[in-house]
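A.B. asks: Need a 3D model of the following:
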Amino acid sequence: MRVLSDADVASLLDLEALLPVVESAFLAQGRGDVERPERPHFPVGVGLDDTAPEEPLGTGLVMPAYVHGSEYYATKLASVHEGNAARDLPTVNATIAVFEARTGLPVAYLAGTRVTNARTGCIGGLAVHALARETPIRLAVIGGGAQARWQTRAIGAAVEVEDVRVYSPNSREACADDLREAGFDAEAVDSPAAAVRDATVVVTTTPSTDPVFDGDDLAPGTLVVAVGAYTPEMRELDARTIERAGLLVADVPEEALTVGDLADAGVTEVPPLSAVFEGEVGRSSGEEIIVVESVGSAVLDAATAGWLVDRAESRAVGTVVEL
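C.D. replies: Next up, the predicted model:
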């Protein structure tokens, strides 16, 4: 089997080329042409912290998926440890095991954190390409971590970005510096309102349990892409944002409806993001506020991992080992 380190994955990734791979995976998911079992998640680290022995230190997740017709299926093993920020470690860590769909034989084992970040960034890139009211866009990013950077890069691979304003309580300056190094006209601002005001696209990338901006600060026609919340306890968007939205869509509706952003606002039904790519739903006017709620899907991991494996084999990247 082929082992791909994070450096190997980095050498293979191309966000512009990955965007259509992720879009195809969304279309297959929307048409029911995938296998995507429920992803179990469970607390880990209980009993390891002497000061709070009953509290978990993180969450483990198992995410299997298969896209019909693909040569591969994959399972991602992931973890989310919010305390890692204080340890100068990534909050989200993952590996991905890839197998032949024809035989079940193992094909590859990948460092998966960069894969997760890239495919999640492509969700924002595809959503902005399909739903932004105009281009170039003025982008507001709430959050200053890894996903803030990946969302901006993937959006920049999909559409022209005029400028970026970043707000995060602690890391906005570092994030803006990194984005400027990547070629964006980026500025750190001192409040969520300063970031959101006059933006045409707002992306939220935080693990917050409370809304991260005031929905009344959104300009007419703004597209909001929320990628941070994924549990009922987490919430990035307030009820006013949901109330003002003329269109709500979600990458995985049945899971997104349980997240605080939508559940706390009483939303009970949303169309899938794939319906946007199919041309079944979309922007009705330049004044319409649109919200895209994203919780992520193992289908995107499987599609991205398979694409990377093919690129690795054609370019002889990685280390081949015998199990």
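
A.B. asks: Only C-alpha atoms from now on, for both contacts and neighbour counts.
C.D. replies: Noted.

A.B. asks: now stretch 20-39: how far from the chain's centre is it?
C.D. replies: 15 Å (C-alpha atoms, centre = their mean, to the nearest Å).

A.B. asks: Show me what counts as buried in it.
C.D. replies: Within stretch 20-39, the residues scored as buried using 16 or more other C-alpha atoms under 10 Å are 21-30, 34-36.

A.B. asks: which ones among these are found in helices?
C.D. replies: With DSSP state H as the criterion, helices contain 21, 22, 23, 24, 25, 26, 27, 28, 29, 30 from among the buried residues of stretch 20-39.

A.B. asks: let's see this one next to it:
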Amino acid sequence: MRFIDAATVDRLLPYETLVDVLAAAFRDGMVQPVRHHHTVERAKGAASTLLLMPAWTDFTKGSASSKGHIGIKIVTVSPDNNACGLPAVMGQYLLLDGETGAPQAIIDGQRLTARRTAAASALAARYLARADATRHLICGAGALAGELAAAHASVRPLRSVTIWNRSPDKAAALAASLRDKGMDARATEDLTGAQGEADIISCCTLSDVPLVRGHLVAPGTHVDLVGAFTPAMRESDDALMARGNVYADTLGGALKEGGDIVLAMQSGALTRDQVMGDLHGLTRGEIAGRTSSDEITVFKSVGAALEDLAAAIAVYEALDDQPIT
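C.D. replies: You can find the predicted model right below:
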């Protein structure tokens, strides 16, 4: 069995490759049961959360390989970890042989998740962002923000990246890091003005109040909403959802867990008919993506287990002749 660390994930999963890998996974489909969510109570301190996200090759399809793979992501969320200098969220991905169940690899779950999440947004942008999009605004400066910049640059001719964050120092630090990688990046404290100048807006925050305002977004903008992951969280307001054609990574997940969609539908600002479809439909050609240069498109991502499995298979198969540990 191989142990694949974060650096190896980065090296073996360039976005130009990973976006195509996810496109094939959404087009062909995989089996992904409802994720398991368990609360781990403690006598002292905050409870932890255990998340289990399984997926496997659809062996019932005639086109499926005879073996395929089974995979499961194991994630723990431990709020008290900050006090002891550990990340609150930790995870690993276990990849198994689809025929025998034999373990094949344990993969760094945090890096795998970050890269597949950014790649899914870039895949959506391939269908939904204008082909001439050059200006990218990113709301948030966490670990995912830099990945979103790199992933979108792999599918659109981006010339500039603007970073906004509630902490200006963190935005400035990320912008400097992106410049070191050759990107034209800057930080801003003017979120209002930056929204009207962007061709693509990505949000990767834990906000429960709207950051992207519909009346500020210019015609033709593509909005990528990644951060909010519960029905009570949102990064956009009702006005944006009412103006835009809305898509999701998976309809089942987004209609249940995507707060931007759920809250806008509850208020009546968004109707079910305005939710055009998901990455399954886009990659299969069942629904249209962007159809005009002035429409506003919105992509809501909540994450899908097939993204993890597809990325895990890709990094496992891409391994060179490294010693097996």
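
A.B. asks: Superposed, how do the two chains score by TM?
C.D. replies: Laid over one another, the chains give 0.88 as their TM-score (TM-score structural alignment, normalised by the length of the first structure), with 307 aligned residues with a C-alpha RMSD of 2.1 Å.

A.B. asks: so what's the nearest residue to residue 184 of the first structure once chain neighbours are set aside up against?
C.D. replies: Of all residues not flanking residue 184 of the first structure in the chain, residue 163 sits nearest, at 6.6 Å (C-alpha to C-alpha, 6 or more residues apart in numbering). Residue 163 of the first structure sits next to 137, 138, 139, 184, 185, 186 when contact means C-alpha atoms under 8 Å, 6 or more residues apart in numbering.

A.B. asks: Tabulate these in TSV, adding columns for distance to residue 56 of the first structure and secondary structure.
C.D. replies: Supplementary listing: these in TSV, determined by distance: C-alpha to C-alpha, whole Å; DSSP: H, G, I helix; E, B strand; the rest coil:
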residue	distance to residue 56 of the first structure	secondary structure
137	41	strand
138	39	strand
139	35	strand
184	38	coil
185	40	coil
186	37	strand
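
A.B. asks: The residues you listed, buried ones only, as a ChimeraX selection?
C.D. replies: This is the ChimeraX syntax for the buried subset of these, where burial follows 16+ other C-alpha under 10 Å:
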select :137,138,139,184,186
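
A.B. asks: among the contacts of residue 163 of the first structure, which recur in the second structure?
C.D. replies: For the contacts of residue 163 of the first structure, the contacts that are reproduced in the second structure, applying both residues aligned by TM-score structural alignment, their matches' C-alpha atoms under 8 Å, are 137, 138, 139, 184, 185, 186.

A.B. asks: hang on, residue 225 of the second structure packs against residue 207?
C.D. replies: No. Residue 225 of the second structure lies out of contact with residue 207 (C-alpha atoms under 8 Å); the separation is 11.0 Å.

A.B. asks: quick one: common contacting residues for the two?
C.D. replies: Both residue 225 of the second structure and residue 207 are contacted by residue 235, under the criterion C-alpha under 8 Å, 6+ apart.

A.B. asks: Compare neighbour counts for the two and give me the winner.
C.D. replies: In terms of neighbours (other C-alpha atoms under 10 Å), residue 225 is the more surrounded of residue 225 of the second structure and residue 207; the figures are 26 against 17.

A.B. asks: Show me what residue 299 of the first structure aligns to in the second structure.
C.D. replies: Counting by TM-score structural alignment, residue 299 of the first structure corresponds to residue 306 in the second structure.

A.B. asks: Residue 124 of the second structure versus that match, what's the distance?
C.D. replies: Noted for residue 306 of the second structure: a distance of 15 Å to residue 124 of the second structure, by C-alpha to C-alpha, to the nearest Å.

A.B. asks: Compare the two and say which is more crowded by neighbours.
C.D. replies: Per other C-alpha under 10 Å, whichever of residue 306 of the second structure and residue 124 has more neighbours is residue 124, with 29 against 25.
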